[in-house]
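In: Any chance you can model this:
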Amino acid sequence: MKELTTDELQEQLENGADLNMIDVREDDEVAQGMIQGAVHIPLGELPERMDEIDKSKSYIMICRSGGRSGRACEFLEAQGYDVTNMIGGMLDWHGEVE
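Out: Reported below is the predicted structural model:
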């Protein structure tokens, strides 16, 4: 599984990289703030919402600590998607949230 740190993601965003990010946390967690530009698809809804994810694009998966996003990566990789897990999750995120 591909991984990147919160610092690596923040650096890419600050450098203007056009990234596709999916936050798999629950509604109450996302209400506390998401990384700007991330799309919210709770982990439990991934199977029925896969039509919202373009197989031709790469995605960075985000959760609270990196565990659920890791499971999301495993699931999506098995379906043929190009995904990267943000290790450390939002607990390690020091950038801005919306």
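
In: Please count neighbours and contacts with C-alpha atoms only from this point.
Out: OK.

In: Met86 contacts Asp7, correct?
Out: No - Met86 is beyond contact range of Asp7, at 9.6 Å (criterion: Cα atoms under 8 Å).

In: Neighbour count: the two, which is higher?
Out: Comparing Met86 with Asp7 by other Cα atoms under 10 Å, the one with more neighbours is Met86, at 29 against 16.

In: ok, now how distant is the more buried one from Asp51?
Out: 22 Å (Cα to Cα, to the nearest Å).

In: For the protein, which segments count as strands?
Out: 2-5, 21-23, 39-40, 58-62, 82-87 (DSSP state E).

In: Turn those into TSV, including distance to Glu96.
Out: As requested, the strands of the chain are exported to TSV (distance: least, Cα to Cα, whole Å):
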stretch	distance to Glu96
strand 2-5	15
strand 21-23	15
strand 39-40	15
strand 58-62	14
strand 82-87	16
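
In: Please give the structure of this sequence too, so both can be compared:
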Amino acid sequence: MKPEQLEKLLENNAKINVIDVREDEEVAQGMIPTAKHIALGTIPESADSLDKEQEYVMVCRSGKRSMNASEYLKAQGFRKVHNLEGGMLDWNGELVFY
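Out: Okay, here's the model as predicted:
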């Protein structure tokens, strides 16, 4: 999924879950609003808490780690999983800081 597509979906309050798989220090630099932080290394243990019927967009810095997370979830039976192309490097939308 391209960043512009995700931004439009979020602006329209679409039912889509954004999962940020970056490390804590990366997330401190800003996250996409509504994103949930689940570091890549904890995806396997966190997958059980995610609803396989929901739609997800996985996000990292450049799109490589989130692609791995997307592929992992798909292998676990998640059907509606997308990777944010270009990751946060290509995200020009709003950021939130925690």
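
In: Ala72 of structure 1: which of the strands of structure 1 is closest?
Out: strand 58-62 (7.2 Å; Cα to Cα).

In: Give the full set of residues in contact with the residue most central in space within structure 1.
Out: Nearest to the geometric centre of structure 1 sits Met61, at 2.2 Å (Cα atoms, centre = their mean). Taking Cα atoms under 8 Å, 6 or more residues apart in numbering, we find Met61 of structure 1 in contact with 21-24, 69-70, 72-73, 83-86.

In: overlap between those and structure 2?
Out: Retained in structure 2 by both residues aligned by TM-score structural alignment, their matches' Cα atoms under 8 Å are the following of those: 21-24, 69-70, 72-73, 83-86.

In: and those residues as TSV, adding distance to Glu98 of structure 1?
Out: Formatted as TSV, these follow (distance: Cα to Cα, whole Å):
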residue	distance to Glu98 of structure 1
Met21	14
Ile22	14
Asp23	13
Val24	16
Ser69	19
Gly70	23
Ala72	22
Cys73	24
Val83	23
Thr84	22
Asn85	20
Met86	18
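
In: Report how many residues lie close to the aligned residue in structure 2 for Asp51 of structure 1.
Out: Aligned against structure 2 by TM-score structural alignment, Asp51 of structure 1 finds its counterpart in Asp48. For Asp48 of structure 2, the count of nearby residues is 10 (other Cα under 10 Å).

In: Return the distance of Asp48 of structure 2 relative to Gln76 of structure 2.
Out: For Asp48 of structure 2, the distance to Gln76 of structure 2 equals 10 Å [Cα to Cα].

In: who's in contact with the lengthiest helix in structure 2?
Out: Under DSSP state H, the helix in structure 2 containing the largest number of residues is helix 64-75. The contact list for helix 64-75 of structure 2 (Cα under 8 Å, 6+ apart) reads 20-22, 40, 43, 47, 58-60, 80-84, 87.
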